[in-house]
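Enquirer: Below are the sequence and a predicted model for it; my questions follow.
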Amino acid sequence: MGGSQGISDRHACKAALARRFDKAAWLEGADIPARNLHDAGYLPPTPPLGVVRPNDPQGFADAMAICASHGVPVVPQAGLTGLAGGAQPIAGAVAISFERFSGIEEIDPASATMTVRAGTPLEVVQRAADEAGFFIPLDLGARGSCLIGGNLGTNAGGNRVIRYGMAREMVLGLEYVLPDGTLVTGLNKMIKNNAGYDLKQLFMGSEGTLGMITRAVLRLYPKPGCTCAAICGLARYDDVLALLGAARRGLGPMLSAFEVMWADYWHEATVTVPNVRRPITGDHAFYVLVEMQGMEAELDAPRFEAWLETQFEAGLIEDAAIAQSMADVAAFWRTRDAAGEFVTFLGRHSSFDIGLPVGVMDQFAQECRAALSKALPGCLSVYYGHIGDGNMHIVALMPGAAEQPGKAISEIVYRTVKAHGGTISAEHGIGLVKKPYLALSRSKGELALMRRLKRALDPQGLLNPGKVIDLEEAP
């Protein structure tokens, strides 16, 4: 893309896009909105060559084909809520935004499926399912602004993975655009379909590096008849593990969330962040949010309370509060979701999304906290997450520092993750930010196979280049 030939190709590409799309769909120069210059991470804004905003699948295919024919790279952009730089523009690339391709195309009650456009906000998908008498279990804090295509492209996790699995397990069919502009439609509605390779799995979790998801067929689930929740205070991590085992046995498939907050996180969430109510008093080493989704409140609510009483009698729980209403459930979740407001009340910080064997999580937290404090005296780090499915989140910062030592913090955290047999990314993806550390979680053979897939589908390296994996191994 360098030199006069590259400049000529970019000009020709812009001219072709301007001919194909109207002024509402093709933006360049001063017309590019500030939101399209970066995603939700801390990478500096980067103006793309232009932003194309198709409103139908063929528009996405045409935009990709035009860019491919001129050798111009493309960066797909969904809700721009990602934290790993996966939607970060690069200079000289065209950003393809899904914001104008939104809507529910069909709800099929007989097959219990919903066909959605990739630009539909997750919250809209959830609401449509609810109004139709069904349930979409995928849920995360950015539900109002993240788009379903981005959720699938990153294989989002969220709050209920312990019961329903990751985003890919909620998808039956996909439509996507390949790096050469080919539109592939596979909007399957059947749970059982073993007719050849399950191609959709290539694109979910690929972060837009192998193809752009345009439409999806989602599985719909029965709407829960009741939701029961409790916040529990525990003294030891062994008790947390015992409570998790008891919840799996005693609540079975109704267990929908098991969130654990270490005491350091609890303090910041309920003291530093205003308007977060503490459901229980006293100080505890661990705080656990247990949620159960049942079908009949008359039967399942007493069952949940009886299960909780049994855990008291077993000596696992020091104190607990049981939600008496959906308002209480929301208030309990607010303690867990308060992390989304840390940037406002703690300032700029490093945020981590890691996976670990559940049994070593507290050992990891202790060693990581000690390593950060030793290398960076005064460093604040807090620990919390979806522990029931092996996902821990970490927030770390130097309070009051004008410049945060993000790289030094990342090196310590990821080195400690590797030492405990974990993964550097449980649900947020790799993007640009975590790419230098990918080899800590993937073997040489796995990395080589990723490159082979990338070369096979995108031999020019035009689709979301520089993200996740490069075509060639770094020297």
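Expert: Perfect, thanks for sending it.
Enquirer: C-alpha only now, for contacts and for neighbours.
Expert: OK.
Enquirer: would you list every one of the strands in the stretch 151-300 of the chain?
Expert: 171-177, 183-186, 212-219, 221-222, 226-234, 255-262, 286-294 (DSSP state E, counting those that start in this stretch).
Enquirer: I'd like to know which elements the fifth one is packed against.
Expert: Applying 3 or more C-alpha pairs under 8 Å, 6 or more residues apart in numbering; DSSP states H and E, one finds that strand 226-234 makes contact with strand 286-294, helix 297-313, strand 319-322, helix 326-337.
Enquirer: can you give me how far stretch 434-446 is from the chain middle?
Expert: In terms of C-alpha atoms, centre = their mean, to the nearest Å, the centre of stretch 434-446 is set 19 Å apart from its chain centre.
Enquirer: If you count neighbours, what's buried in it?
Expert: 434-435, 437-438, 440-441 (16 or more other C-alpha atoms under 10 Å).
Enquirer: and these as a markdown table, adding secondary structure and distance to residue 384?
Expert: Shown next, in a markdown table, are those (DSSP: H, G, I helix; E, B strand; the rest coil; distance: C-alpha to C-alpha, whole Å):
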| residue | secondary structure | distance to residue 384 |
| --- | --- | --- |
| 434 | coil | 20 |
| 435 | helix | 23 |
| 437 | helix | 22 |
| 438 | helix | 22 |
| 440 | helix | 22 |
| 441 | coil | 21 |
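Enquirer: another one to put next to it:
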Amino acid sequence: MSGATTDQTATAAKGEIDTVIAALRDALGAEAVRTGEAIGERALTDWTRMTPTRPAALILPASTEQVSRALAICDAARQPVVPQGGMTGLAGGAIARDIDVALSLERMSGVEEIDTAAATMTVLAGTPLEVAQQAAADAGFELALDLGARGSCQIGGNLATNAGGNRVIQSGTARDQTLGLEVVLADGTVLSSLNKMVKNNTGYDLKHLFIGSEGTLGVITRAVLRLSPPRRSRHTALVALDHYDAAVALLNTLRARFGNDVGAFEIMWPDFFDFGVSLTSHARSPFDAPHPMYALIEHAGLDPDDDGQAFSRVLTDALEAGALRDAVIAQSLSDARALWTIREATAEFPLRLEPVNFDVSLPIGEIGRFADACRARFKQCWPGQVSYYFGHIGDSNLHVTVDGRSVPGVSHEAIDRELYALLAPYGGSVSAEHGIGVLKRAFLPVSRTQAELQAMRAIKRALDPHGILNPGKLLPDM
């Protein structure tokens, strides 16, 4: 009789993990390694609210050197490691299994330098985005990256997922705001490319391998971020429109007039808008009547003396020309915040719904038609379904959220299949800004060719030959 039983295999595996944990404690100190109930709830799941899972251990290195030592130990033992940031992701990319070691960078937090001549910030990866934003503001600059999760999300996670947010139309994604990185590879090798120059044409720009790689190629430990002059005037308006194409026409009008001063252009279909209004303190729409489409617009300029008259005049002209149905222009900061509260209803989704979230991108001219086709398809499949449509159309991004409670007995995977089947003919992407993680892994071939996937696998094998970094995430069949 030969072969180990399942119980014997499990016992052997536990013994191996215990050996790794002991080695990590010796290398990092007991305070940096947690197991069992000492692992806090935040490490168990992200904003997807997927089934919480307690990793075999949670390590909290306090320096790049400790990250390097930890990964070298895990790589030698073939121990899987899952990097974790602020756990605000929406694709399951930072959720560990019970056989994994989770690696949190929360002890590696802080802004190390602001170079006023280069207009750059060097920041540790565990720094919350809001902390970095405030440090930039205190130094007379602006860190343009901005997300609703700014108080919880971390710079390392923002870069690992190439986060987008509300101002991509003006300042680009996290990738566009990054000049240099420090990264630890799976075997503990430290790649230090903390470049501050905009022009540095010296071969492969390695930082781009790791931005958007979701922790599958290396662990980001530091970043050099670009800073901008502060936008000293912000003017906000909520407008009502006849249809999606009218929103695109208005966006083009604003861009032609204000160029890069168009800071945000968020559209909301009535389903989402009404839901957002219901969550405001007064639960009352700023408009006297319902409309087919809404856009929340921010004009963000450099001139501190801009009183908003030019912005108001463009909207007034559009209203008189029939390009708008109605408009509400914020007269104060509190007015602007009240309008943004409607758009930021997404923060309530996990509390109010059983959300099945989609974050797709399409050519701007196709978004309206895709939304119509998606809504029609969902109603055909599940007549009682409830879904919400909204997005950042200036950067091609549409969000769709289905309330799982409205389709009882229907799996999330079944809803995924219906939406992504519609996406392919439009030439769209299955992920605009949330990443792939676990939830979209099987659907990555919708947006990437087999040749592209093979190239990605080759890069993964080259940088992480033992496959210890975030296994089971991002790449299908690997």
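Expert: Structure's in. What do you need? Note that the coordinates shown come from a computational prediction; the quantities given were computed from them, not determined experimentally.
Enquirer: Just the strands from the stretch 1-150 of structure 2, written as ranges.
Expert: Using DSSP E, counting those that start in this stretch, strands in the stretch 1-150 of structure 2 cover 33-34, 57-59, 81-84, 101-104, 111-115, 120-124.
Enquirer: Could you identify which of the ones you listed is most buried?
Expert: strand 81-84 (a mean of 28; mean count of other C-alpha atoms under 10 Å).
Enquirer: residues in structure 1 aligned with that strand?
Expert: The alignment of strand 81-84 of structure 2 onto structure 1 (TM-score structural alignment) spans residues 74-77.
Enquirer: any chance of the strands of the stretch 1-150 of structure 2 in CSV, plus distance to residue 227 of structure 2?
Expert: Formatted as CSV, these follow (distance: least, C-alpha to C-alpha, whole Å):
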stretch, distance to residue 227 of structure 2
strand 33-34, 35
strand 57-59, 32
strand 81-84, 25
strand 101-104, 26
strand 111-115, 9
strand 120-124, 5
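Enquirer: To residue 425 of structure 2, which of those lies closest?
Expert: Among the strands of the stretch 1-150 of structure 2, strand 81-84 comes nearest to residue 425 of structure 2, with 34.5 Å by C-alpha to C-alpha.
Enquirer: Following superposition onto structure 1, what is the mean distance for that closest one?
Expert: For strand 81-84 of structure 2, the mean distance to aligned residues of structure 1 following superposition is 0.3 Å (mean C-alpha distance after the TM-score superposition for structure 1).
Enquirer: Can you tell me what sits against that strand?
Expert: Residues from elsewhere that reach strand 81-84 of structure 2, judged by C-alpha atoms under 8 Å, 6 or more residues apart in numbering: 43, 71, 74, 94-96, 100-105, 157, 215, 219, 468-471.
Enquirer: since we're on residue 462 of structure 2, how many residues are nearby?
Expert: Residues within reach of residue 462 of structure 2, counting by other C-alpha atoms under 10 Å, total 12.
Enquirer: Can you classify it as helix, strand or coil?
Expert: At residue 462 of structure 2 the chain is in helix, as set by DSSP: H, G, I helix; E, B strand; the rest coil.
Enquirer: What does it correspond to in structure 1?
Expert: Using TM-score structural alignment, residue 462 of structure 2 sits opposite residue 456 in structure 1.
Enquirer: From residue 178 of structure 1, how far out is its match?
Expert: 11 Å (C-alpha to C-alpha, to the nearest Å).
Enquirer: Doesn't residue 391 of structure 2 belong to a strand?
Expert: Yes - applying three-state DSSP, one finds residue 391 of structure 2 inside a strand.
Enquirer: Wait, it touches residue 398, no?
Expert: Yes - applying C-alpha atoms under 8 Å, one finds residue 391 of structure 2 in contact with residue 398, separated by 4.3 Å.
Enquirer: What separation do you get for residue 277 of structure 2 and residue 290 of structure 2?
Expert: Distance from residue 277 of structure 2 to residue 290 of structure 2, by C-alpha to C-alpha: 12 Å.
Enquirer: Which of those two has more residues huddled nearby?
Expert: Neighbour count, other C-alpha under 10 Å: between residue 277 of structure 2 and residue 290, residue 277 has more, with 20 against 13.
Enquirer: Which position in structure 1 pairs with the more buried one?
Expert: Using TM-score structural alignment, residue 277 of structure 2 pairs with residue 270 in structure 1.
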